[in-house]
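[1] for reference, the sequence and a predicted model appear below.
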Amino acid sequence: MNASAKRLVFLLLPVLATGCARTAVEPAMSRPDFVRGEPRVTVHRDHDDLLSAGLGLAGLAGTPVPFADPAHPTAPELRRRAIQASWKGIADLGPLGGYGQAYGAVPAVPGREYQAFAWVPGARQPHRVLLQVPDGFDQAKRCLVVTASSGSRGIYGAIALAGAWGLPRGCAVAYTDKGAGSGFFDYADDSGVALDGRRARRGEAELEFTPPPLSAGAGVAVKHLHSGDNPEADWGRHVLQAARFGLAMLDRAYPEQAPFTPQNTHIIATGLSNGGGAVLQAAGLDDAHLLAGVVALEPNVQLAGQGRPFYDYATEAAIWLPCALTDASFDATPFARAPMTRGWPQRCASLHAQGLLTAATPAAQAAQAYEHLRAAGWTDNAMQVAATTTAFDLWRAITAGYASAYLRRDAAHMPCGFRYAGMKADGQPGVADTATRAAWWSDSAGIPPGNGIGLLGGTDASTDPTLAGERCLRALWDGDGADSRALRAGIDATAARLPRTDLPLWVVHGADDGLLPTAFTSEPYVAWLRAEGRRPLYWKVPHAQHFDAFLPLPGFGERHLPLLPYGYAALDRLWAHLYEGAPWPTQSSTPKGQPRGARSLTPAMLGLGAN
């Protein structure tokens, strides 16, 4: 795998260089009771803007914007890099991907940002909230888009979806990192991240994440995983708080137009992946009828007693997919025969040695593992695309962290012997250098490894070293001990609730999603809503998979379509319903697009002309 591909992977496992951002002075007004202290207000105009930090589409797609002093980047520089990393981690900005030509655009959108730390009642740690108010805010069609970051990304982690759709339209956009983000705390120097993205030591400033004191050798703590809050259980509350924060900050931005309320300002919720799950959680908790409509893309949504929780099928995938993917039927699958997969035949041998496979030959063992996954609900398309997730070792990276979150463990007591530590330039564990640490907030996708942080532990000295940790993580799901019961209770707390009957709701999911397969997520959720008398719209988009940003990788763009344009289209339909009087459809046929092959993506390939 070449260097650019490796960097793309780390972004997915995961600022203004000229210092143009200016702190605004505005009249002090009441603030929401869940915000402590005054919000930080900055102005972004001229060679700076809300949507791309002045980079434009070409700059977003380019190499990371350098810091003038890598050891001490400024807050505007960090913001610019964070916006760039968030765009590149979500959207296909490659030369053949069609962004800006076949769909989407990145116009300059000047405006203001309001940012604060918000607290869910009972939480140990805050979540970030941010409102972007464009200068062109449409006061005649008051619109507030509320969103949550995908994956475990930082506050700008949904800008390519919610910002790109809402800001040019004149909507304000409210974001939350939903208790995740890249405000890593490094015990080596007892430092975390302040509100402006710069690093500060414990006691020097209010930090995004301040874990209990531990020794300098405790490594790196991650808010999503080590806050003690199980943030996933509160994702919906984070979204609703972000919406309320957005209304309050609009009162500040336009005092002559205040108050902004759900009765005079339509609030549209949208999110992707974990962000999609967050807005569906919010829909089920919205007793105050804040939300006017919801569009969820490839949501990580879990139900009580239905479907399969992510932790269940992800720990299963980590163990079984390396063997199943050695089956000859996957020989032409992208990344299924990449250099990092050479150990996969050993997984078949290990599972046979441990009595999990009975077949005697490698080919028969691979076929048996494949049939095991098929019986568990995995489709061929999901397994094919999951070859990339498996090759990049994402299953283990994600589930090791999520187990810690569900069990509310700190950095020194992660389950199954896992831990995070800074990595030295030679690839060995140690103390991260100052420049690497300074860029964590802007560059990281939220869950290590990557960006100079390593995932350690959970291995043994065998010829299949990761299997021991993966089986330990799986045993937490299957077992009946105290830890297993606590983990399942943590997962149960994340289940979505039923939204109100009249809420317009649209789920858009790629048929080829190999990370959050539709069979385990969107399909049982939509079926549940319909059984309960709701009328959600559902697009299961052919040829779309989970990571639009993977499409520039060899073999991906030729086979798969991006999902973002279908999310934009669903949001367009919701806008037409809310603002133009278009009837909300009772059903909508899924567009039938075609992969681009070796050509550049064109609008006709998306099949959206009649939708």
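    Structure's in. What do you need?

[2] switch to C-alpha atoms for all contacts and neighbour counts from now on
    Noted.

[3] just the strands in the stretch 51-200 of the chain please.
    111-118, 127-134, 143-148, 172-176, 185-186, 191-193, 199-201 (DSSP state E, counting those that start in this stretch).

[4] now distance to Leu606 and mean neighbour count too, for these, in CSV please.
    As requested, the strands of the stretch 51-200 of the chain are exported to CSV (distance: least, C-alpha to C-alpha, whole Å; neighbours: other C-alpha atoms under 10 Å):
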stretch, distance to Leu606, mean neighbour count
strand 111-118, 32, 24
strand 127-134, 29, 27
strand 143-148, 25, 32
strand 172-176, 26, 32
strand 185-186, 43, 26
strand 191-193, 41, 26
strand 199-201, 43, 21
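
[5] nearest to Gly377, out of those?
    strand 143-148 (28.6 Å; C-alpha to C-alpha).

[6] which strands and helices sit next to the closest one?
    Judged by 3 or more C-alpha pairs under 8 Å, 6 or more residues apart in numbering; DSSP states H and E, strand 143-148 is in contact with strand 172-176, helix 235-253, strand 266-272, helix 274-285.

[7] out of the ones you listed, which one sits most buried?
    Neighbour counts (mean count of other C-alpha atoms under 10 Å) averaged over each of these peak at strand 172-176, with a mean of 32.

[8] which stretches in the stretch 351-500 of the chain count as strands?
    So, for the stretch 351-500 of the chain - with DSSP E, counting those that start in this stretch - the strands run 419-423, 429-430, 453-456.

[9] turn the ones you listed into CSV, including distance to Thr42 and mean neighbour count.
    Below are these laid out as CSV (distance: least, C-alpha to C-alpha, whole Å; neighbours: other C-alpha under 10 Å):
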stretch, distance to Thr42, mean neighbour count
strand 419-423, 32, 24
strand 429-430, 37, 18
strand 453-456, 31, 20
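
[10] got those strands as CSV, with distance to Arg142 columns?
    Shown next, in CSV, are those (distance: least, C-alpha to C-alpha, whole Å):
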stretch, distance to Arg142
strand 419-423, 45
strand 429-430, 51
strand 453-456, 43
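
[11] among those strands, which is nearest Val133?
    Nearest of the strands of the stretch 351-500 of the chain (C-alpha to C-alpha): strand 453-456, 34.5 Å.

[12] what's that closest one in contact with?
    Val220, Ala397, Phe418, Arg419, Tyr420, Ala421, Gly422, Met423, Pro429, Ala432, Pro448, Pro449 (C-alpha atoms under 8 Å, 6 or more residues apart in numbering).

[13] show me how far that strand is from its chain's centre.
    Averaging C-alpha positions (C-alpha atoms, centre = their mean, to the nearest Å) puts strand 453-456 20 Å from its chain's average.

[14] adding another structure so you can compare the two:
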Amino acid sequence: MNDTAHVPARTPPVRVPTGWDRRRRSALPLALALAAALAGCSADGGTRTTPELVIEAGIDLRTYREGDDLLTAGLGAAGLRSPVPPAFANAEAPTREELRRRAVWTNWRGIADLAPGGGYGEVYGSLAPVPGREYQALVRLPGRQQPHRVLVQVPDNFDPKARCVVVTASSGSRGVYGAIALAGAWGLPRGCAVAYTDKGAGTGYVDTADGRGIGLDGRVAEPGAPVEFAVPARTAGEGVAPIAVKHAHSGDNPEAEWGRHVAQASDFALQVLALAHPEAGPWTPANTRILAVGVSNGGGAVLRAAELPDTGIDAVVAVSPNIQRAGSGRALYDYSTEAALWMPCALNAAAYDGVLLARPNGGRSPAGDARCASLRQLGWLQADEPAAQAEAAREHLLSAGWTDEALAAGVLSVNFDLWRAVNATYASAYARSGVDAMPCGFSFAVAGPDGQPRAPTAAERAAWWSDASGIPPGNGIALRGGVEPGADPTLAGNLCLRALWDDAASAVRAGIAATEATTPRAGLPVIVVHGADDGLVPEAFSGEAYARRSAHDGATLRYWRVRNAQHFDAFLGLPVLGARYVPMMPYGYRALDAAWQHVAEGAPLPADAEFNTTPRGFADGAVPPLRVENLGF
């Protein structure tokens, strides 16, 4: 990094009209250029329906060159591959650049397989540094309670004559760098500007003991400063204060607005390009090619943006998307609450004897047998013998649309208790619950060695923004509630969460209804890519069901199915998983290649495809390096 500029926050927030000022601004300093951009209006008189930008905290510009860069934060391939995160000089008060570097490291390693032999940077992808400028702001959707973070990276090799923008949304509930391994790694080396949004979630956790949120620079902000997530401080004397998590406690049900978050990020990118390259203006959707891409929740977000009529997006690529069309597939909360109850038992069935992580000790899972016994006591299973109970639970899930491949991969979510964490967070988001009123008595708090809540240390709090995934538990924060003594302690909480789905009149069901997708706009090229073995967001419930229904409704959509691929590339460094599965990221990059060739060069949109891959397996007790032949291209 060698220069900075900052446009301070404004009071009241600045509303950016839809459209772009077409005047030249090359001689203007950043603050005046921003003011001119904010005052701009559409010169062609056209009307756009994407949301106006409401700036909560002014645009912050940082330049990354000479040992730092946009794609790897100066870490390079070796630094990103290191299992040890970049250090803070002072753990209690890291600098903004230390936080950024750590956030980039965290999000790369949370999405991509960077393990030796995994193929990244050799068979597919690139970790070459990309110098350039980075613009960041907090913006708000009209009528929403909380802002979302947007960030645009403009590489030095950006060509104003080519005018390429990649817009993306973070996977899962991650912070704003949560799609850098997909969108950034494809777009930046090609000279595209890349626009990111955290889509209303992120890692700006708040300790409600004082209510201080995270500022634009990633540090705990001073009282009264603009923050990415604001909640009131808890009244003193009420015990240990809970931790507020934006996805769960924003009050906005952000998933219902995913498409508009992406549209705002796209508009923000054009505003930024008007500042970065005023001599090449105007910057409009009509003269700038815009590709939208996302993975997991980010894939669902770009598909929701595909519905909007005037975003200027030219093509969409969605990888392993969490998406549901009305009347097609199943909602995430439906099948995830089902999985939380039934899957621990089902994975003890004989069909999964070869799934090593399902049986860490080589025999039956005691927790699975305990869940089978609970289901029998509830009257949901009729068999008395554990093996027969497990088989009956498996048959129940297969009849509900699960596949053996998805169930085998679902062992990851069972072992990490991920289903319960996801369901508690999403139930709170759908119901718009406050931090003290999460459904089923759940809450988030820092846990001490004895499991009891305690106040966070300064060092713990300082690292939340850079290190967290957006959904606790993790980073010292525990999910509390829904646990009772006995052999099956999480049963009660999971039953309560499932009951919120079964009650058609619940606030949770109303919130889920607001997230249902519709058909992409006519003529918009869309490529959906999904792994056949996805155990977190099964293709039968999500990507495949969405693609089938949308194609039936006339969408210009292609569906790519990848055999022997599951949801978590980042876990493929574990030999038992690397031997069994291929990564999904290469297919996302290939779909982006195809989308770009279609919109920029006029190449035909590729056909539907099924990639017959070849897992690496084991050779001499080790997993051999990935080769292109494994990918089935």
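    Right, received. Where do you want to start? The structure presented is a predicted model; accordingly, all values stated were derived computationally and were not measured.

[15] ok, back up a step: with Leu291 of structure 1 as the reference, name the closest of the strands of the stretch 51-200 of structure 1.
    strand 143-148 (9.0 Å).

[16] now the helices for the stretch 351-500 of structure 2?
    Along the stretch 351-500 of structure 2, counting by DSSP state H, counting those that start in this stretch, helices occupy 366-377, 386-399, 404-409, 411-415, 418-431, 458-467, 491-502.

[17] deepest-packed of those helices, please.
    Most buried of the helices of the stretch 351-500 of structure 2, by mean neighbour count (mean count of other C-alpha under 10 Å): helix 418-431, with a mean of 24.

[18] average offset between it and structure 1?
    Averaged over the aligned pairs, helix 418-431 of structure 2 sits 0.4 Å from structure 1 after superposition, using mean C-alpha distance after the TM-score superposition for structure 1.

[19] which residue numbers in structure 1 does that helix align to?
    Residues 394-407 of structure 1 are matched to helix 418-431 of structure 2 when aligned by TM-score structural alignment.

[20] go on, stretch 522-537 of structure 2?
    Against structure 1, stretch 522-537 of structure 2 falls on residues 501-516 (TM-score structural alignment).

[21] so for Glu77 of structure 1, which of the strands of the stretch 351-500 of structure 1 sits nearest?
    Proximity to Glu77 of structure 1 (C-alpha to C-alpha) singles out strand 453-456 among the strands of the stretch 351-500 of structure 1, at 21.6 Å.

[22] residue in structure 1 matching Gly486 of structure 2?
    Per TM-score structural alignment, Gly486 of structure 2 is aligned with Ser462.

[23] ok, how many other residues are close to that match?
    By other C-alpha atoms under 10 Å, 10 other residues sit near Ser462 of structure 1.

[24] which residues are in contact with it?
    Shown in contact with Ser462 of structure 1 (C-alpha under 8 Å, 6+ apart): no residues.

[25] separation between it and Thr358 of structure 1?
    21 Å (C-alpha to C-alpha, to the nearest Å).

[26] mind putting the strands of the stretch 51-200 of structure 1 in a markdown table, distance to Ala85 of structure 1 included?
    Output for these, formatted as a markdown table (distance: least, C-alpha to C-alpha, whole Å):
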| stretch | distance to Ala85 of structure 1 |
| --- | --- |
| strand 111-118 | 18 |
| strand 127-134 | 17 |
| strand 143-148 | 16 |
| strand 172-176 | 16 |
| strand 185-186 | 20 |
| strand 191-193 | 17 |
| strand 199-201 | 18 |
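
[27] what's the closest of the ones you listed to Gln302 of structure 1?
    strand 143-148 (16.6 Å).

[28] which two of the contacts of strand 453-456 of structure 1 have the greatest separation?
    Pairwise distances among those were taken by C-alpha to C-alpha; the largest, 19.5 Å, belongs to Ala397 and Ala432.

[29] now the corresponding residue of structure 1 for Gly602 of structure 2: how far from Ala318 of structure 1?
    By TM-score structural alignment, Gly602 of structure 2 lines up with Gly581 in structure 1. Going from Gly581 of structure 1 to Ala318 of structure 1 by C-alpha to C-alpha gives 48 Å.

[30] same drill for these two, tell me which one is more crowded.
    Ala318 (24 against 9).

[31] could you confirm the more buried one falls within a strand?
    No. Assignment of Ala318 of structure 1 by DSSP: H, G, I helix; E, B strand; the rest coil gives helix, placing it outside any strand.

[32] quick check: nearest residue in space to it, chain neighbours excluded?
    Leaving out its chain neighbours, the residue that sits closest to Ala318 of structure 1 by C-alpha to C-alpha, 6 or more residues apart in numbering is Trp395, at 5.3 Å.

[33] which residue of structure 1 lies farthest from its centroid?
    Largest separation from the mean C-alpha position in structure 1: Ala360, at 40.9 Å (C-alpha atoms, centre = their mean).

[34] just tell me what that one corresponds to in structure 2.
    Checking TM-score structural alignment: Ala360 of structure 1 goes with Asp384.

[35] go on, Thr436 of structure 1?
    Counting by TM-score structural alignment, Thr436 of structure 1 lines up with Glu460 in structure 2.

[36] isn't its match right up against Asn475?
    Yes. In this structure Glu460 of structure 2 lies within contact range of Asn475 using C-alpha atoms under 8 Å: 7.3 Å.

[37] return the distance of the closest residue to the match of Ala360 of structure 1 other than its chain neighbours relative to Ala367 of structure 2.
    Among residues not flanking Asp384 of structure 2 along the chain, Arg376 sits closest, at 7.5 Å (C-alpha to C-alpha, 6+ apart). According to C-alpha to C-alpha, Arg376 of structure 2 stands 14 Å off from Ala367 of structure 2.

[38] chain neighbours aside, what residue packs nearest to Ala116 of structure 1?
    Closest residue to Ala116 of structure 1 apart from its sequence neighbours, by C-alpha to C-alpha, 6+ apart: Pro39 at 4.8 Å.

[39] aligned partner of that neighbour in structure 2?
    Under TM-score structural alignment, Pro39 of structure 1 pairs with Ile59 in structure 2.

[40] over to its match. Which of the three states is it?
    Per three-state DSSP, Ile59 of structure 2 ends up strand.

[41] how many neighbours does it have?
    25.

[42] which one in structure 1 is aligned with Gly218 of structure 2?
    Gly218 of structure 2 maps onto Gly197 in structure 1, by TM-score structural alignment.

[43] didn't its match look like it was pressed against Arg80?
    No. Gly197 of structure 1 lies out of contact with Arg80 (C-alpha under 8 Å); the separation is 10.8 Å.

[44] now Ala522 of structure 2: closest residue in space, sequence neighbours ignored.
    Ala555 (6.1 Å).
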